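# Mind looking at a prediction? Sequence and model below.
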Amino acid sequence: MSGDAERRFTRGLVEVRAAGTSRTIGGYAAKYNALSRNLGGFVERIDPGFFAKSEGDGWPEVLARYNHDDNRLLGTTEAQTLRLVTDGTGLDYSVDVPASREDVYELVQRGDVRRSSFAFYTFADDWGMSEQGFPVRTLLSGSLVDVAPVNTPAYLDTSTGLRSLAEKAGAELDEVRHAADENALRRFLEKPPATVIDLAPSGGQGDPHPLVALRQRRAELLQRRTP
């Protein structure tokens, strides 16, 4: 598991789901298989099985926090004031906003806060290329930390993803970071060209390639053994 938590946002809207005393808001914190925007030389997609471990464990200690702020707690899975559901689209959340956070409920109700985000640790990922030849990181499994309605969604830090690519490619992290700045990460994902063995005579000296010489020697031996 990566030592650093990562944050991503979804283009799905956060919305009011119940009024009155419950003041429930919610939306999709993550959507599966949707390519992200350019994260700095690569894009990401979330595999449908990414949250399976957290879901199977009962979503332990997952929080809902406004703008991922510890001082703006909205609900928790332990208190069942935060409820999480996965479906064919992604990870959906509903949180009952406390009276002390009435401003958050009102901002969502008015449409001032429209996006959601989630924080996570990555257990496993994979790298490949899109049909357009752009590097793609696929998040395969991980642990959910929190979900959050946010003012300005942003990809805050992609260093963990670049570290993952560096490890898979056997490269230095600084080298991968420099390539990301140059939009040149694809060189770490492209297979090296196959080695071609030149069977033609070398250097114009008239000496055959060793493999050719070996075949010729075998042919001569066979001819000698033939009565």
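Thanks, I have the structure now.
# going forward, measure contacts and count neighbours with C-alpha atoms only.
OK.
# Centroid-nearest residue for this structure?
Taking CA atoms, centre = their mean, the centroid of the chain lies closest to L139, which sits 3.7 Å from it.
# can you pull out the strands in this protein?
Assignment of strands within the chain using DSSP state E yields the ranges 6-13, 15-18, 24-31, 43-46, 63-65, 73-76, 82-86, 90-96, 115-129, 135-150.
# Give me the angle between the last one and strand 115-129.
Translated: strand 135-150. Interaxial angle, strand 135-150 versus strand 115-129 (axes from the mean of the first three to the mean of the last three CA atoms, to 10 degrees): 170 degrees.
# Tell me the helices and strands packed up against strand 135-150.
Under the contact criterion of 3 or more CA pairs under 8 Å, 6 or more residues apart in numbering; DSSP states H and E, strand 135-150 touches strand 43-46, helix 52-56, strand 63-65, strand 115-129.
# Tell me which of the ones you listed is the most buried.
Burial of these is given as mean neighbour count (mean count of other CA atoms under 10 Å); strand 63-65 ranks first at a mean of 26.
# what sits up against it?
72-77, 82, 95, 145-149 (CA atoms under 8 Å, 6 or more residues apart in numbering).
# okay if I get those as CSV plus distance to A166 and neighbour count?
Formatted as CSV, these follow (distance: CA to CA, whole Å; neighbours: other CA atoms under 10 Å):
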residue, distance to A166, neighbour count
R72, 36, 15
L73, 35, 18
L74, 37, 25
G75, 37, 23
T76, 35, 21
T77, 35, 18
L82, 36, 22
V95, 38, 28
V145, 25, 20
D146, 27, 22
V147, 28, 36
A148, 30, 28
P149, 32, 28
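# Between the residues you listed, which sits nearest K168?
For those, the closest approach to K168 (CA to CA) belongs to V145, at 25.0 Å.
# May I see the strands of the chain arranged in TSV, with distance to E102 as well?
As requested, the strands of the chain are exported to TSV (distance: least, CA to CA, whole Å):
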stretch	distance to E102
strand 6-13	19
strand 15-18	12
strand 24-31	11
strand 43-46	32
strand 63-65	14
strand 73-76	10
strand 82-86	16
strand 90-96	11
strand 115-129	18
strand 135-150	14
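# dropping in the other structure now:
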Amino acid sequence: MRTNTFETRSGGDLRAISTNKLTGYAAVYNSLSQDLGGFVERIMPGAFKRSLAKPDNIRALYEHDHQKTLGRVGAGTLELTENSKGLYFELTLPDTTYARDLGVLVQRGDIAGCSFGFRVPENGDRWDIRGGVLTRDLLDVELHEITITGNPAYLDTTVAVRSMEQWRKINSDRARSLEALWIETL
């Protein structure tokens, strides 16, 4: 049974194209994440397709802070598109103190990362062991937000670890094999 927990992940390629407009990739496809607490993750092409079919409530935030909204698709201040590289965005910053400060920090290169917040629906991910590494492929996600962040590392792994525990229960024999392989390499 899916727990439907909220997760966040990082991406890259943030640029300021003017004092009030940012562009970049909130997610990059087919790129393995860092270790997320016993597994790695990869976003597959098309993972955002369903979300982008009805994107009006997807927002851009500053540091995953819901009090610092930067834009929303439905307002026309955030544009999201999938291309062969990943989830591309264009964001027109609001005329607020935190957004003006953010624009300056991005132009200086002090903030250069992106992230996104999502939930995984039933059958939206696939777990497998590849080369002795537990790997989660994200096939379909419910995208809720993208965020601009000064810390573009994976920010929240505790909810993803709960999903890994669910996989282990369902695939207990494979999980034991992975743990045995891990212990042998110590």
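Yes, it's here. What you see is a predicted model, and the numbers here were worked out from it, not measured in a lab.
# TM-score for this pair?
TM-score for the superposed chains, counting by TM-score structural alignment, normalised by the length of structure 2: 0.84, backed by 172 aligned residues with a CA RMSD of 2.1 Å.
# Tell me which of the strands of structure 1 approaches E106 of structure 1 most closely.
strand 15-18 (9.1 Å).
# from the chain's centre, how far out does the closest one sit?
How far strand 15-18 of structure 1 lies from its chain's middle: 29 Å, per CA atoms, centre = their mean, to the nearest Å.
# Return the set of buried residues in it.
Buried residues in strand 15-18 of structure 1, counted by 16 or more other CA atoms under 10 Å: E15, V16.
# which residues are in contact with it?
Counting by CA under 8 Å, 6+ apart, R23, T24, I25, G26, G27, S94, Y105, V108, Q109, R114 sit against strand 15-18 of structure 1.
# And the residue in structure 2 that the fifth one lines up against, how close does it get to R162 of structure 2?
This means G27 of structure 1. Counting by TM-score structural alignment, G27 of structure 1 lines up with G24 in structure 2. Using CA to CA, to the nearest Å, we find G24 of structure 2 at a distance of 30 Å from R162 of structure 2.
# and the two? which has more neighbours close in?
Higher neighbour count among G24 of structure 2 and R162: G24, with 23 against 13, using other CA atoms under 10 Å.
# wait, the more buried one sits on G12?
Yes. Taking CA atoms under 8 Å as the definition, G24 of structure 2 is a contact partner of G12 at 6.9 Å.
# joint contacts of the two?
Shared contacts of G24 of structure 2 and G12 (CA under 8 Å, 6+ apart): C114.
# Include distance to L39 of structure 1 when you put the contacts of strand 63-65 of structure 1 into TSV, please.
Below are the contacts of strand 63-65 of structure 1 laid out as TSV (distance: CA to CA, whole Å):
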residue	distance to L39 of structure 1
R72	27
L73	28
L74	28
G75	30
T76	29
T77	30
L82	29
V95	29
V145	21
D146	21
V147	20
A148	20
P149	21
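# out of these, which one sits closest to L173 of structure 1?
V145 (25.5 Å).
# what about F9 of structure 1, neighbour count?
Using other CA under 10 Å, the number of residues around F9 of structure 1 comes to 24.
# Which positions in stretch 168-181 of structure 2 come out as buried?
Neighbour-count burial for stretch 168-181 of structure 2, counted by 16+ other CA under 10 Å, picks out R174, A175, L178.
# For stretch 115-134 of structure 2, what is the distance to the chain centroid?
Per CA atoms, centre = their mean, the centroid offset for stretch 115-134 of structure 2 relative to its chain is 12 Å.
# picking up where we left off before, CSV for the helices and strands packed on strand 135-150 of structure 1, including distance to R101 of structure 1?
Shown next, in CSV, are these (distance: least, CA to CA, whole Å):
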stretch, distance to R101 of structure 1
strand 43-46, 31
helix 52-56, 27
strand 63-65, 11
strand 115-129, 17
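# of all those, which lies closest to T158 of structure 1?
Closest among these, using CA to CA: strand 43-46, at 10.3 Å.
# mean shift of the closest one relative to structure 2?
Taking mean CA distance after the TM-score superposition for structure 1, the mean distance separating strand 43-46 of structure 1 from the aligned residues in structure 2 is 0.3 Å.
# and S116 of structure 1, what pairs with it in structure 2?
In structure 2, S116 of structure 1 lines up with C114, judged by TM-score structural alignment.
# tell me the contacts of its match?
10-14, 24-27, 146-149, 152.
# what about it, distance to Q107 of structure 2?
Remark: distance between C114 of structure 2 and Q107 of structure 2 (CA to CA) = 14 Å.
# With L78 of structure 2 instead?
L78 of structure 2 is 19 Å from Q107 of structure 2, where distance means CA to CA.
# cool, and L143 of structure 2?
Taking CA to CA as the measure, L143 of structure 2 falls 27 Å from Q107 of structure 2.
# who's more crowded, the two?
L143 (24 against 17).
# got a list of what the closest residue to that one other than its chain neighbours touches?
Nearest residue to L143 of structure 2 in three dimensions, chain neighbours excluded: F118, at 4.6 Å (CA to CA, 6 or more residues apart in numbering). By CA under 8 Å, 6+ apart, the contact set of F118 of structure 2 is F6, E7, T8, V141, E142, L143, H144, E145.
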